[in-house]
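*Asks:* Here is a sequence with its predicted model. Questions after.
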Amino acid sequence: MNTQLSLPVQLPDDETFGNFIVGSNALLVAQLMALFDPSVDSPMITYISGESGVGKSHLLYSVCAEADQQGKWISYIDLQQIDLWSIDVLVGLEQCDYICVDNVHALKGHRDWQVALFDLINRVKEIDHARLVITGIAGPGQMELELPDLQSRLAWGVSFVLQRLNDEDCIHMLVKRAGMRGINLPDEVGLYLLNRSKRDTKSLMKALNRLDQLSLQQQRKLTIPFVKQALDF
């Protein structure tokens, strides 16, 4: 999926709009899908806040996957990894069709990066071509950043809070993601897993990855006794 990416990163190809469990986030998903409709006057910035592990990165990967399918020029950067980059990676990104900025809260204590992102947003506004999708654990007004002007820029567009999935949706997610791997995960096994692990999306997918690996190694079906043994519940 990285043929159109402006940065040399490899994004997961199994996190798309097609397998994102919407739950109570229908308006947010509709807003992101509308970014690809030329008849819609989309805001320059779509800001997504929410707790860690609720699926914010999944939505950014989904935007990238959709843009890639349409042959658009994409930029994705995870600000939790800024130690790997120079601020120069933000130069010229205003020419992209879509710019996905993950974990903007990670810029706390990095004023140079805050200034660089501020300048990028201003360039995007001036050219009026790219669309920014930005995530953080708190809304623009609640960010603890040293550059107030950046916080005000983050609030220029529309802002959503990504809601955590309820139990039924979590089980649906587990069953669906298991099915994508060719694994049959009965609902009762999904419920058992949900009741005994952390309920954030990242932890659940980590548990599913482990079960996938062990079930292949041992040629076992996903039953409650197997899950209990495999994950040491």
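*Replies:* Looks like it came in fine.

*Asks:* from here on, contacts and neighbour counts on C-alpha atoms
*Replies:* OK.

*Asks:* Strands of the protein, start to end?
*Replies:* Using DSSP state E, the strands of the chain run over residues 45-49, 74-78, 98-102, 131-136, 158-161.

*Asks:* helices and strands around the third one, which ones?
*Replies:* I take that to be strand 98-102. Here strand 98-102 touches helix 56-69, strand 74-78, strand 131-136, going by 3 or more CA pairs under 8 Å, 6 or more residues apart in numbering; DSSP states H and E.

*Asks:* For A116, find the nearest of those.
*Replies:* Proximity to A116, assessed across the helices and strands packed on strand 98-102 by CA to CA, is greatest for strand 74-78 (13.2 Å).

*Asks:* got a list of what the most centrally placed residue in the chain touches?
*Replies:* Residue closest to the average C-alpha location in the chain (CA atoms, centre = their mean): S57, at 1.4 Å. With contacts taken as CA atoms under 8 Å, 6 or more residues apart in numbering, S57 has the following neighbours: 102, 135.

*Asks:* swap in C170?
*Replies:* Taking CA under 8 Å, 6+ apart, we find C170 in contact with 194, 201.

*Asks:* another one to put next to it:
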Amino acid sequence: MKQLPLDIGLAPSPRLDSWIPGPNAAVLAHVQSVLHDNRPSLRPTYIWGPEGSGKTHLLQGVLQALREQGREAGWLDASTPCGGYARPFDPRWSVVLLDEVDAYGPQQQHTAFNWFIHAMTPQQGEPCWVLSAGRLPVTDLPLREDLRTRLGWGQVFGLQPLAEDDVQRALRQEAQARGLDLSDEVLRYMLSRFSRDLGSLSQLLAMLDDYALETRRAITVPLLKQMMNDS
């Protein structure tokens, strides 16, 4: 069995302008309006949808947009280590980003609650926006009650699945960002043989990019089949 290394350095950084909204245009419009509003939002936003629906891309796009504006943000996801204490809140943050909240452990929940309280009612500076995301609707989140109810207190959006045209557009856009020529034949094969969620397809595209570089061959359906056999 051949190991396929994934070169993360080749992957394009998630941006808001590369997030394909499809039927979720209202979500993108809301996020952009808050980012461009000079007044901090006093109402949190929670976005939910299945794995691969683009939640992390959206939050990372917000983080990138903030950095380009010279602003700072707090980031917490299910893999962020918290140890036996709550990670401190930084009053310089203008946004708190909480990803994968449905998978938070006790210490991450403690940190998220601490950040939420400081963001909404800061001891110094202005309040800041809390944008969170998870796979489940607010009512089903396996979180401590005081955190769960606060996350759902403001705007709540459920992401709808993308149509096939939107999925194709997203894949082509990511391929172009990687400098890849993705033919219609390869694209149709990927969509007909593999999971259609963008997270899985993006990972497959990254593996294919790496494999094409390793074998010094153009990306074709036979190459994709060979990669899957080797791996």
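*Replies:* Perfect, thanks for sending it. What you see is a predicted model, and the numbers here were worked out from it, not measured in a lab.

*Asks:* care to give me the TM-score?
*Replies:* The TM-score (TM-score structural alignment, normalised by the length of structure 2) is 0.85; 218 aligned residues with a CA RMSD of 2.3 Å.

*Asks:* Now render the helices and strands packed on strand 98-102 of structure 1 as TSV, adding distance to L120 of structure 1.
*Replies:* Compiled in TSV, these are given as follows (distance: least, CA to CA, whole Å):
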stretch	distance to L120 of structure 1
helix 56-69	18
strand 74-78	12
strand 131-136	10
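
*Asks:* L180 of structure 2 matches what in structure 1?
*Replies:* Alignment note (TM-score structural alignment): L180 of structure 2 maps to I183 of structure 1.

*Asks:* Without its sequence neighbours, what residue ends up closest to the counterpart of N103 of structure 1 in structure 2?
*Replies:* Counting by TM-score structural alignment, N103 of structure 1 lines up with E100 in structure 2. Spatial nearest neighbour of E100 of structure 2, excluding adjacent residues (CA to CA, 6 or more residues apart in numbering): G134 at 4.7 Å.

*Asks:* residue in structure 1 matching that neighbour?
*Replies:* In structure 1, the residue paired with G134 of structure 2 is G136, using TM-score structural alignment.

*Asks:* and what of F157 of structure 2?
*Replies:* Aligned by TM-score structural alignment, F157 of structure 2 pairs with F160 of structure 1.

*Asks:* hang on, isn't that match packed against L28?
*Replies:* Yes - F160 of structure 1 is in contact with L28 according to CA atoms under 8 Å; the separation is 6.5 Å.

*Asks:* The two: which is more packed in?
*Replies:* The neighbour comparison of F160 of structure 1 against L28 (other CA atoms under 10 Å) goes to L28, with 21 against 16.

*Asks:* returning to what we had before: can you tell me which residues contact the match of F157 of structure 2?
*Replies:* 28, 46-49.

*Asks:* By neighbour count, which of those wins?
*Replies:* Busiest of the contacts of F160 of structure 1 [other CA under 10 Å] is I48, holding 25 neighbours.

*Asks:* gap between that residue and T135 of structure 1?
*Replies:* Distance of I48 of structure 1 to T135 of structure 1, given as CA to CA, to the nearest Å: 5 Å.

*Asks:* list residues touching both of the two?
*Replies:* What both I48 of structure 1 and T135 touch, as defined by CA under 8 Å, 6+ apart, is the set K56.

*Asks:* what do we get in structure 2 for N19 of structure 1?
*Replies:* Checking TM-score structural alignment: N19 of structure 1 goes with S18.

*Asks:* What's the local residue count around its match?
*Replies:* 16.

*Asks:* Distance check, it against P12 of structure 2.
*Replies:* From S18 of structure 2 across to P12 of structure 2, the span is 10 Å (CA to CA).

*Asks:* same question, K225 of structure 2
*Replies:* With distances taken as CA to CA, K225 of structure 2 is found 24 Å from P12 of structure 2.
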